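1. Predicted coordinates and the sequence they were generated for:
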Amino acid sequence: MSKKSSSAPGDLHGEVSLRYLGDLEISEEATVAELKSQAMTLFSSSGFVIPSPAFLRAWTVERKRLGRLLRINRQQLRDYKLGRKTEICLEPLQEEENLGPQDVVLRTRMRLPGERAYAPCVDLVWDTARGWTAGSLRQRVAHFCSLPVEKIEIAKYFPEKFEWLPISSWNQQFTKRKKKKKQDNLQGAPYYLKDGDTIGIKNVLLEDDGDFSTDADDLGRGTPRRPSSQDALRERSRDLGCGATTPGRPRAPEASLSIHVRSFR
């Protein structure tokens, strides 16, 4: 099996900036850990220092975007059905990582209040043992950010559409147990949550509108940005602070109206 190895994490808009490292010939019987071990030789020739294979994540690359995460180090490559010329992205990590079968890796980005922008992404590992529910994810994100769960809003980013979809708690929306069990799963529609997805986080103590988009998203969609209520408030405050007043429109002089009525008798 031939593997093209590259290295780079994904950006906000989904495409990855890849650095070509080289080709690997490896058996389908090999494990993910063995793939990482062999790839370390490519890193050494490119100037990267990787202490051990545990400091690497391995992803498939699909259309210049991160695809599936090869999460289990002891699992054989043939179990992933990769094909003969699969491109693999090897992501260097700051610390060792040993993911379990129910761990999901998400890219979290904290919203910068009033700027329509985000802080750099920080990886979050979410244990889905208790289910892929909105409530479970919100609890994990709140703990990760050291914020009360009721003081955050989260949304998944869809880079191909330049859109953010807020993730609400379905427990409040569905009362029937059967329907709730069917719908309260972030793996299904409309979220289709998976490894590598970007999750935007908003601290409602600092910003409580529903806008998760950035100016770049507006450009990507080809739609003008809609001014928010906060924008209008800031504009009004700016006008008041400068003592600006809006001049009234001059009133036109009144004109007399003459009506001529004919007699049809």
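-> Nice, I can see it. The model shown is predicted, which means the values in this text are computed figures rather than measured ones. Numbering: from 1, shown residues only.
2. C-alpha from now on. contacts and neighbour counts both.
-> OK.
3. Regarding Glu96, what is its secondary structure?
-> coil (DSSP: H, G, I helix; E, B strand; the rest coil).
4. second one coming, line it up with the first:
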Amino acid sequence: MQRTLKELSLKDGDSLLVLEPQSLNSSVFTLNEDIVTVTTPSDCRWLQVEYQPPGGGGAEKQEKMRIRVPASGNMLLGEVKQRAVEELRLQEQPPDSQFCLRQVDCSGKLLPPVCEELSVRDAGVRLMTTLTLCPGNAPKASQLFLHFSVGSAPPAGVEMDIIMEETCTVKECLHSILDLVKLDGTCWHLRRLDWCEDVGEPLMDEDASLSELKISNGETLIVTEGLLPPKGFLKLSVWLHVDQSNSTEDFMHADNGHAQEDMLETVGETGHPPSLNVGNMVKLRSIGQVEISDEASLEDLKTQMLTLSALQDVCVPTAAFVRVWLLEGQKLVRILRGKHHTLRKLKLSTGTDLCVQQLVKDEDLGPKEVLLYIKMGVPGERCYYPPEELIWDASHDSCPRSLRAAVAALYGLSPDSLLLAKQQLEKWSWEEISNWNQQVSKKKRKKKTESLLGAPFYLKDGDTIGVKNLLIDSNRVFSTPDDEEGQRKLKDQAEQQRKGRQVSGPDGVGPLGKNGTTKSRKPEVALSINASNILGVGFATRQVGNVTKPTVAISKDGDKVVVKTMSTFRNTEISAKMGEEFDETTPDDRHVKSTFSMEGDKLVQVQKWNDKETKFVREIKDGKMVMTLTFEGVTAVRTYEKA
């Protein structure tokens, strides 16, 4: 008892066993000098194996067969499988029949097969749990069990499995997959799923091994059509921004401002390529791809775009008369700035979608010049005139007063007579922009800046600003009949979602995505914290948090990251731009400064408060989302699984 923790060679993550003195007299614990041996009781030394016999000839599904196999921590899983096969009398199956053991997560999904060369303990299999006996081979210790899908990520694409050596290269893995699905040709490459389970970056180094790229067991790869560009080159998809502002359609009957930015297939009678409609004023049409070095400048990119056959009839004096948008999730999200900036500095990657727009005058936007669409309300009516472009310079002043002055100059009106609001497309609502009072922090006595580029408005390129001229329009309500109809549909959708959760249980149904499909929830599994009072959160708060089962939904909205946490204890939502610091109030009411960033495929969030720092790292491992929290040398890990 007098030795220090260092002398005992204790380190982070070690487990401690605390026993009462009388426990050493039992048959479970034995003491030999300073070593305590824990003996598993005989009635706990077993594993349950279940097997679903295949149905045949249209017969009804047979009941699962379950047996208990005597097991210990040192027993090889291969022996467990062999005993299960014998007791289930499956050795009478055809000679080429192979079986493997797989664990099942809390949602009932099969996990990758366990390695039969490992012991029960080394494989992380707990005694008195259930393994499923499935058709197929088990990977060896030097192999990886991988899921793959052709063309798109699950559930849109059909998911299949393959076993590969850790030392095989990306090219060898691709060829094996193509042979398995009987695909010909060399115009294919592999991509991996990113942290939000969308199709991510391609595996550029085809000569690298799977282990070098840190591809783990149970990971999903996507087989994508198209050749990889040469190293250092990018392949970018280009869309044309077609101006339809001269349309004869009466604005009074137009869609009052809600831009429908969904991909619309127009191939058919017209024979045109797929196009994307943004409201009634803009149409985007796919015009091809460009391959260009990531060291090329934005001006070089514009010049190369103009060489595409679809742009041969577009007359522009110089590349400065072209505006290039970044497309994400089928939306115009950001204008690329800085004609001398390299594509690498602009953070473009292979597969990025870009939109090219012809301008009537040259343009070279600064880093804090924002393109906004301004819509003036029709006096006495619940609709708007067609939008006008406004380039707002927020480099010197980004407060509401500056924006109001810019809008007033656009229309030749007095700033005091204008009422402004930002359109929230996804919510079918408008958020009024007013001159709020500056707040003073009691701790540091610093004035908080009232920037429209930050919370709560986050103005960015392409946002729509509604304007009311109070001199001739007494109606201060920005919403339109279309907004009311959209909000009604959102309420109906939320009600259907709530009813679906009641039928499926608390962990059965996730939130609806933008395309109306249901996203899988990630129910919580065990949380292990190796600290007595981490982050200074009170004991009662931690106890309440431990019994909740939060659902975490992470998504990208343009250049913003949205993290929603929903539980019976408390619901929170964080929305912030990548790389920009923002104010956050944590569930335990701490006021912190937070920043989001990407480290490879990992989403990193850093919170700073009272000269302290907390780091959250979220990543996808073995089909699960793993969140690692680090604070003052203490690490906590929480794992979420798909329902």
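-> Noted; the coordinates are in hand. Just so we're clear, the structure is a prediction, and the values are computed from it rather than from any experiment.
5. The spatially most central residue of structure 1: what's its closest spatial neighbour, skipping adjacent residues?
-> The centroid of structure 1 falls nearest to Thr198 when counting by C-alpha atoms, centre = their mean (2.0 Å). Using C-alpha to C-alpha, 6 or more residues apart in numbering and skipping residues adjacent in sequence, the residue nearest Thr198 of structure 1 is Arg107, 4.6 Å away.
6. Quick one: map the residue nearest to the centre of structure 1 onto structure 2.
-> Aligned counterpart of Thr198 of structure 1 in structure 2: Thr464 (TM-score structural alignment).
7. And for Pro148 of structure 1?
-> By TM-score structural alignment, Pro148 of structure 1 lines up with Ser414.
8. ok, back up a step: please verify my assumption that the residue nearest to Thr198 of structure 1 contacts Lys194.
-> No - counting by C-alpha atoms under 8 Å, Arg107 of structure 1 stays clear of Lys194, with 10.6 Å between them.
9. quick check: stretch 60-79 of structure 1 aligns to which part of structure 2?
-> So stretch 60-79 of structure 1 sits over residues 326-345 in structure 2, by TM-score structural alignment.
10. picking that back up, let me know the secondary structure of the match of Thr198 of structure 1.
-> For Thr464 of structure 2, the assignment made with three-state DSSP gives strand.
11. Can you give me the neighbour number for Glu207 of structure 1?
-> Glu207 of structure 1 has 16 neighbours, counted by other C-alpha atoms under 10 Å.
12. what residue of structure 2 takes the place of it?
-> Mapped onto structure 2 by TM-score structural alignment, Glu207 of structure 1 lines up with Asp473.
13. residues in contact with the match of Thr198 of structure 1?
-> Gly257, Leu372, Tyr373, Ile374, Lys375, Lys422, Gln423 (C-alpha atoms under 8 Å, 6 or more residues apart in numbering).
14. What lines up with the fifth one in structure 1?
-> Under the alignment (TM-score structural alignment), Lys375 of structure 2 maps onto Arg109 of structure 1.
15. pretty sure that match is touching Val141, no?
-> No - here Arg109 of structure 1 does not reach Val141: they are 10.7 Å apart, not a contact under C-alpha under 8 Å.
16. and which of the contacts of Thr464 of structure 2 is nearest Asp294 of structure 2?
-> Of all these, Asp294 of structure 2 sits closest to Leu372, with 29.0 Å by C-alpha to C-alpha.
17. downstream neighbour of the host helix or strand of that closest one in the secondary structure list?
-> Using DSSP states H and E, Leu372 of structure 2 sits in strand 369-376. Toward the C-terminus, strand 369-376 of structure 2 is succeeded by strand 388-393 as the next helix or strand (DSSP H and E).
18. ok, average deviation of that following strand from structure 1?
-> Following the fit onto structure 1, the mean deviation recorded for strand 388-393 of structure 2 is 1.0 Å by mean C-alpha distance after the TM-score superposition for structure 1.
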